[in-house]
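Peer 1: Using only what follows, build the 3D model:
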Amino acid sequence: MLLGSAAAWVLNSKAFAASSCDDHIVRIAAIIAPDTMNPFATWAAPWPTFFTYDTLVGVDAQRHDDRKGFAKSWSVADDKLTWTFKIWPGMKWSDGQPATARDAAFTYTYLRGSIGTPNELNIGFNNTDGLDNVVSITALDDETLQIVTKNPTRWPIDNYTLIGPEHVWKDVSYADARSTFRNDPPLIGTGPMIVAEFQQGQFVRLTPNQYFRTGQPVTAGMIIHIFGTADPIAQGLKSGSLDYGVNLTVAQWAELTKDPDIVIGESRIEQRNFLAFNTLSGDGAGSTKALQDPAFRDAIGYAIDQKAIVERALRGHGDPGIGLVMPVAADYYSDLSDIKRHFDLAEAERRLDAAGYRDTNGDGVREDKEGHSFRLELITGTFGNVFEMPIAVMQLVAGWLGKLGIPVSVTQLDPGALTARTAAPADGGVGWDLLVAGTWLTRSPHDLLAPGSSKQIGGTNRSYWRNDKFDALLSEVDVTVELKRSQELVDQAARLIYIEAPYIMLCYPFALEAHRKDCFEGWGDAVSMSSYFPLDRLKPVPAP
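Peer 2: A predicted model of the protein is given here:
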């Protein structure tokens, strides 16, 4: 989103102008692009919807005993196939109706029933991924949910499906759920904050859930301001019109360290910034077939200096990119030292020559195998819920490719346009050549490998790459519980996609965030802020 009239309207709105210290409404901001509050139809709205809906368990509840989701406890039988979940007794939806195991069973059964139909629910945050390994989903009573799987898997506790109320969704067809049903506010959920108003491209307003199972939050609500760049976020923090901001740039973060009323934070996170190649042929393909050639992509990999990206673009606030697995995922990380490319423009040129991509007419521009001079379009921007990338990254990448005789033009897109442009061709994706962007998923083995999954093309898989062997490895990962075997499979898959090079990992940026300390207390750092923590338990700073 380019800053203009919309940003000016928000900055001057009553929501921004009021003081959080006076009305006790938490004002936060991020670079996100929610287009609907329907989790079955979009990937772009996890942060607003995570405050309203609970996951059954999720990774956060496994790491922190005080952050349970829809289930209060869970266990797996000796057969490693039968999972039992105890739902919070007496829990209610925000409209006062009982929230039970039957709602959880409905949510999963609703998804599972769409598998194989023309309107399979496979395009949104709530999707069918993993449900093909499920034998049965049963509400044994109001407080007991049982999930039986075909093979041992951690999916029953690791999945991030948002549990919805049966009385809202039971009459929504699959066709509507994946497209036209917007799930307009006020939403009905079991989370601490309920989405009460949504103005696309501007803000999301949330109110405290009076029925929240651990007690109604003590703040008066929350407003999430939506931006396409980090500039107004930094400005809002400095002026006091924002209480918390994420997606800060290095320069903004450094400037905010000088303000005594602001606390800054820096942490390793799961974000991966990458250069993706459009590997499609046919509809949606890029401008040259070279993008489909692993030898071409491999050669480009030698022209990317990841250390320079961290030093010059991130000013040291990140780790150099290598493979799919980021350093924070310590159980699965490998530096791939035996196959790792190194920055060497001469080697990149040699490999391009050997692969048949030469400058045959001496004009300084290489030609592809069809005899066409390279003129590549690099699109870039920020997908929702990731940290903004400095423009210097694109300048460096375009500069290195230019030195190889491959001219690159850069097109900057706002989050909504970027999502639309990189959608699957069947969903309106438009041909592009290169993409520089970021993705932020969990450190679960499935999510580590998701950018290579053929099932995620047009979603997490931004390169459109397909590989049967990779898909088979991912399928085995999904039914593997034993850590050592899971590590072996992830390593094999990570090596395969590194060699095929549909992506060149640029860097793993650190999270740069900040909050003011004058209105609220109880803040956590970025790493501890999975789902809605700690915003569910903030307290107003006592009056002096």
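
Peer 1: alpha carbons only for contacts and neighbour counts from here, please
Peer 2: Fine.

Peer 1: For the stretch 151-300 of the chain, which segments count as strands?
Peer 2: Assigned by DSSP state E, counting those that start in this stretch, the strands in the stretch 151-300 of the chain fall at 193-199, 203-208, 221-227, 244-245, 262-268, 271-277.

Peer 1: Same list (these) but as a markdown table, adding mean neighbour count and distance to Asn119.
Peer 2: Below are the strands of the stretch 151-300 of the chain laid out as a markdown table (neighbours: other C-alpha atoms under 10 Å; distance: least, C-alpha to C-alpha, whole Å):
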| stretch | mean neighbour count | distance to Asn119 |
| --- | --- | --- |
| strand 193-199 | 22 | 26 |
| strand 203-208 | 22 | 29 |
| strand 221-227 | 24 | 30 |
| strand 244-245 | 26 | 37 |
| strand 262-268 | 18 | 38 |
| strand 271-277 | 25 | 28 |
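
Peer 1: Nearest to Gly236 among those strands would be which one?
Peer 2: Across those, Gly236 has its closest neighbour in strand 244-245 (8.4 Å, C-alpha to C-alpha).

Peer 1: Which strands and helices lie in contact with that closest one?
Peer 2: strand 25-31, helix 231-239, strand 503-516 (3 or more C-alpha pairs under 8 Å, 6 or more residues apart in numbering; DSSP states H and E).

Peer 1: how about this one, so we can line them up?
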Amino acid sequence: MSIQTRRLLGTSLLLTSLMFGASQALAEVVLHRGNSGEPQTLDQANTSIDIEAFILKDLYEGLTIYDAKGEIVPGAAESWTISDDGTVYTFKIRENAKWSDGSPVTAEDFVYSIQRVQNPETAAKYANILYPIKNAEKANKGEAKLEEIGVKAVDEKTLEVTLERATPFFLELLAHQTALPVSKASVEKNGKDFVKPGVMVSNGAYKLESHVPNDNLVVVKNESHWDAANTQIDKVVFYPIDDQAASVRRFEAKEMDLVYNFSADQINRLKDSYGEQVRVSPSASTYYYVFDTRQEPFSDVRVRQALSMAVDRDFLANEIYSGAQLPTYSLVPDGLGGYEAAKADFAEMSQLDREDKAIELMKEAGYGEGGKPLAIEIRYNTNPNHERVATAVADMWKNTFGATVTMTNLDVASHYAYLQEGGAFNVARAGWVADYADAENFLGLNVSTNTSFNYGKYNNPEFDALMAKSYTEGDADARKKILHDAEVMLMRDQPIAPLMSTANLWLVSDRVTGWQDNAANEHLSRFLRVAE
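Peer 2: This next block holds a predicted model:
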């Protein structure tokens, strides 16, 4: 071989190597996320469940966000100041914050978005999240004009928010999906179609590329995002699979990198096979059953107390969830924001003593042996764990009271839509994850005016009065005492039966780095990395 031939061959090999290296460097980085259900909506004003939040927080960015550790950090706002009395927040929006169409994110976009959420015509399910803002609640109830809400664009990049009263957890509220902004220009131009692929204009790390209901939803990197240079994943594919066994199989086949929620009876097997890829982390959340207090016999407090007492929570937590959940007798997770939860008065009784007391209460109410027959329907969202819980509870009620129990299940979106729209039921499964670290977030679910989340339509003026008093109490310790008293009343009346403090269950592929377990269960795709 001549010197010239060797030179040409060497040059060819070098070019081939460079081209191969370039193609590798340019390879699209894709994250495949199992999301355990189809979202009801991609309109942040009407969102209500976590599987929607995971998508929306990739698409949009609030004034504040949660980082990978689950801690509040600046988002679209680079900084803020708070008045001495804690009632006025002034946010400086990033100069380079842009929408996916390249237009600037402005203070007026946030004013418009907050007013839109509080507009009664929007019928936002989570409007109460922003009630701490001055006149927000009044506007939402039609008692004040939208222009009277305490949000003002001082200039294009400065937003001033005035509160009704000091709210220590306000920055956390702003990271909730309901507080995510919309592009005023896009919504005014496109109306309800602003959520559609090819139409949506977003300001988060990603933009919506496609959505095939019950199949997949694809978001791609938003090059207009202010921190796009640090977003390493180019595309995220969300799979709305509520079949947990199918999700696990796809994870094991390396078709999905993340799986949210899997059957708890698989924990030990999966840990044996996948070790630290199985993530079980504490969550500030409660798994509970709610009773429809509008109809007999669930309108009778004795019936509700008896049914709650008869549930063996230890069995549910240990046998069904393999210890991944903890039994609970309070709605508020203990220790949340320094709060001491109020437990039901039967919490310290043995299960046998609870059952004896439950039978006594049920007889007083005229049901059970020698009384009227007890027929109960349990509703739950489709999920093997929820089915096993419902089956176990049905067996407990049958054995204790001779009840006839049937079960009905719907997909997660339909289940919660039915409850939020006021559909009648007997007993329904529900869960609540803290939106912010304050007991009010849980107790406020049961205020009679909370039409979205007071599924059982519990109505107790004394409870409502205590909750109202908590909103005006400025002393932190005194406020916690008021909330505690409210929970004592709630646990006495048992419109809901808290069953377990839930854990976050994830499968995280060893291809994924940057993952950090956190109680807030916040995992933005922009903070993750995927090794190809």
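
Peer 1: just so I know, which of the helices and strands packed on strand 244-245 of structure 1 lies nearest Gln412 of structure 1?
Peer 2: Of all those, strand 25-31 comes closest under C-alpha to C-alpha, at 14.7 Å.

Peer 1: mind checking how far the closest one is from the chain centre?
Peer 2: The chain centre lies 18 Å from the centre of strand 25-31 of structure 1; the measure is C-alpha atoms, centre = their mean, to the nearest Å.

Peer 1: mean shift between that strand and structure 2?
Peer 2: Its matched residues in structure 2 lie on average 0.8 Å from strand 25-31 of structure 1 after superposition (mean C-alpha distance after the TM-score superposition for structure 1).

Peer 1: TSV for the helices and strands packed on strand 244-245 of structure 1, including distance to Pro425 of structure 1?
Peer 2: Output for those, formatted as TSV (distance: least, C-alpha to C-alpha, whole Å):
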stretch	distance to Pro425 of structure 1
strand 25-31	25
helix 231-239	33
strand 503-516	19
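
Peer 1: As CSV, these with mean neighbour count and distance to Ile224 of structure 1 would be great.
Peer 2: As requested, those are exported to CSV (neighbours: other C-alpha under 10 Å; distance: least, C-alpha to C-alpha, whole Å):
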stretch, mean neighbour count, distance to Ile224 of structure 1
strand 25-31, 25, 5
helix 231-239, 19, 11
strand 503-516, 26, 14
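
Peer 1: The ones you listed: which one's closest to Leu131 of structure 1?
Peer 2: Of those, nearest to Leu131 of structure 1 by C-alpha to C-alpha is strand 503-516, at 27.8 Å.

Peer 1: matching residues in structure 2 for that closest one?
Peer 2: The aligned range for strand 503-516 of structure 1 in structure 2 is 496-509, by TM-score structural alignment.

Peer 1: what's the closest of the helices and strands packed on strand 244-245 of structure 1 to Phe374 of structure 1?
Peer 2: Closest approach to Phe374 of structure 1 among these is made by strand 503-516 (19.2 Å; C-alpha to C-alpha).

Peer 1: Now do that closest one against strand 262-268, angle only.
Peer 2: Interaxial angle, strand 503-516 of structure 1 versus strand 262-268 (axes from the mean of the first three to the mean of the last three C-alpha atoms, to 10 degrees): 160 degrees.

Peer 1: now strand 503-516 of structure 1 against strand 271-277, angle please.
Peer 2: Using the same axes, to 10 degrees: strand 503-516 of structure 1 against strand 271-277 is 150 degrees.

Peer 1: after superposition, how close is strand 503-516 of structure 1 to structure 2?
Peer 2: So strand 503-516 of structure 1 averages 1.2 Å relative to structure 2 (mean C-alpha distance after the TM-score superposition for structure 1).

Peer 1: just the angle between that strand and helix 231-239, please?
Peer 2: Per the same axes, to 10 degrees, the angle that strand 503-516 of structure 1 makes with helix 231-239 is 20 degrees.

Peer 1: wait, what's in contact with the aligned partner of Val332 of structure 2 in structure 1?
Peer 2: Taking TM-score structural alignment, the alignment pairs Val332 of structure 2 with Val325 from structure 1. The neighbourhood of Val325 of structure 1, defined by C-alpha atoms under 8 Å, 6 or more residues apart in numbering, consists of 332-334, 448-449, 494.

Peer 1: Please look at Ala394 of structure 2 and Phe401 and confirm they touch.
Peer 2: No: contact between Ala394 of structure 2 and Phe401 fails when scored by C-alpha atoms under 8 Å: they sit 10.5 Å apart.

Peer 1: Please go through structure 2 and pick out the longest helix.
Peer 2: Counting residues, the longest helix found in structure 2 (DSSP state H) is helix 3-26.

Peer 1: got the contact list for it?
Peer 2: Outside helix 3-26 of structure 2, not one residue touches it by C-alpha under 8 Å, 6+ apart.

Peer 1: Distance from that helix to the middle of the chain?
Peer 2: In terms of C-alpha atoms, centre = their mean, the centre of helix 3-26 of structure 2 is set 51 Å apart from its chain centre.

Peer 1: again, but for stretch 296-316 of structure 1
Peer 2: 22 Å.

Peer 1: which part of structure 2 lines up with that stretch?
Peer 2: Going by TM-score structural alignment: stretch 296-316 of structure 1 matches residues 303-323.

Peer 1: Can you give me the buried ones in that stretch?
Peer 2: 303-317, 320-323 (16 or more other C-alpha atoms under 10 Å).

Peer 1: Between the two ends of that stretch, how far is it?
Peer 2: Taking C-alpha to C-alpha, to the nearest Å, stretch 303-323 of structure 2 runs 29 Å from one end to the other.

Peer 1: And for that stretch, what's in contact with it?
Peer 2: By C-alpha under 8 Å, 6+ apart, stretch 303-323 of structure 2 touches 264-265, 267, 291, 297-298, 324-328, 346, 351, 354-355, 357-359, 361-362, 365, 385, 388-389, 392-393, 396-397, 400, 492-495, 497, 499-500.

Peer 1: could you flag which of those residues are buried?
Peer 2: Looks like those have 264-265, 267, 291, 297-298, 324-328, 346, 351, 354-355, 357-359, 361-362, 365, 385, 389, 392-393, 396-397, 400, 492-495, 497, 499-500 buried, using 16+ other C-alpha under 10 Å.
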